[in-house]
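Enquirer: only the shape, not the letters, is given here:
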């Protein structure tokens, strides 16, 4: 009976660690997608407070445009639905999205149920995702081209 109890406790702890990842050293990266196609993201600077370590990491990027410099734009159609999804258990307390117009100007884009609509005009668009959790914050950029 004791062995069974020990195995159950170890199993529950293992599942809790796998699902909640209390030893995570950086914020979770969102999955950005259009339908079944995933859009590549670049992680920017962040701060994260894990159980054993807290750290802030500064990246070399100066803007969201700079963050997507090496990306090939992901092709989307006008008004396609773009989903911004974080891993289970890591939904941010605060989530903001900016569309960068140039190196110095951006505008806030409203997110509805983890989704946004692609613009209805052709062009290349840079987006900047800013997320805050109790454990810290992170930011990510992605690039799309509306056909």
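Expert: Alright, I've got the coordinates. Note that this is a predicted model, so its numbers are computed, not measured.
Enquirer: use CA for all of it now, contacts and neighbours both
Expert: Noted.
Enquirer: pull the number of nearby residues for residue 115.
Expert: Residue neighbour count, defined by other Cα atoms under 10 Å, stands at 17 for residue 115.
Enquirer: mind listing what it touches?
Expert: 81-84 (Cα atoms under 8 Å, 6 or more residues apart in numbering).
Enquirer: got it, and residue 65?
Expert: Residue 65 neighbours (Cα under 8 Å, 6+ apart): 100, 102-103, 126, 141.
Enquirer: top of these by number of neighbours, please.
Expert: Tallying neighbours with other Cα under 10 Å puts residue 141 at the head of those, with 26 neighbours.
Enquirer: so which helix or strand takes in that residue?
Expert: Under the criterion of DSSP states H and E, residue 141 resides in strand 136-146.
Enquirer: residue 85 versus the spatially most central residue of the chain, what's the distance?
Expert: Nearest to the mean C-alpha position of the chain, counting by Cα atoms, centre = their mean, stands residue 30 at 2.8 Å. Counting by Cα to Cα, to the nearest Å, the separation of residue 30 from residue 85 is 5 Å.
Enquirer: take a look at this one as well, against the first:
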């Protein structure tokens, strides 16, 4: 009985370890909401490091080319911006340029 309990606890610990996704080498996709409207997000150049691995990637195109042809989202300077990371670990800092 104790052996099955021990094996079960080990299985739960291993599952929890992989649930935290320490092997991720790309940042999670954020959900961006401006005044209750979800806004499409584009991944540009980024640096990301996980527990075992890191990556710095340049975007395949310039920022202007990434959004070319997509409609823009008009906002006011006093609009509320919310950034959520629901899948994976949240970054320590976010830069909006």
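Expert: Done, it's in. All values reported here derive from a predicted model rather than from experimental measurement.
Enquirer: of the contacts of residue 65 of structure 1, closest to residue 14 of structure 1?
Expert: Within these, proximity to residue 14 of structure 1 (Cα to Cα) peaks at residue 141, which comes in at 32.7 Å.
Enquirer: wait, what's in contact with the closest residue to that closest one other than its chain neighbours?
Expert: Once flanking residues are discounted, residue 141 of structure 1 sits nearest to residue 128: 4.5 Å by Cα to Cα, 6 or more residues apart in numbering. Shown in contact with residue 128 of structure 1 (Cα under 8 Å, 6+ apart): 64, 97-100, 139-142.
Enquirer: next one: residue 45 of structure 1
Expert: Residue 45 of structure 1 neighbours (Cα under 8 Å, 6+ apart): 56-59, 138-139.
Enquirer: which of these show up in structure 2 as well?
Expert: Comparing the contacts of residue 45 of structure 1 with structure 2 on both residues aligned by TM-score structural alignment, their matches' Cα atoms under 8 Å, the contacts found in both are 56-59.
Enquirer: for residue 20 of structure 1, state which of these is nearest.
Expert: Ranked by distance to residue 20 of structure 1 (Cα to Cα), these are led by residue 56 at 20.6 Å.
Enquirer: which SS class is that closest one?
Expert: strand (DSSP: H, G, I helix; E, B strand; the rest coil).
Enquirer: that one reaches residue 44, doesn't it?
Expert: No: between residue 56 of structure 1 and residue 44 there is no contact under Cα atoms under 8 Å: 11.0 Å.
Enquirer: mind checking how far residue 70 of structure 1 is from residue 53 of structure 1?
Expert: Distance from residue 70 of structure 1 to residue 53 of structure 1, by Cα to Cα: 31 Å.
Enquirer: now swap in residue 15 of structure 1 and tell me
Expert: 21 Å.
Enquirer: go through the contacts of residue 45 of structure 1 and name the one nearest residue 116 of structure 1.
Expert: Closest to residue 116 of structure 1 out of the contacts of residue 45 of structure 1 is residue 139 (17.1 Å), distances taken as Cα to Cα.
Enquirer: in this structure the closest one contacts residue 131, no?
Expert: Yes: Residue 139 of structure 1 lies in contact with residue 131 (Cα under 8 Å); the separation is 6.1 Å.
Enquirer: can you list residues touching both of these two?
Expert: Contacts common to residue 139 of structure 1 and residue 131, judged by Cα under 8 Å, 6+ apart, are absent.
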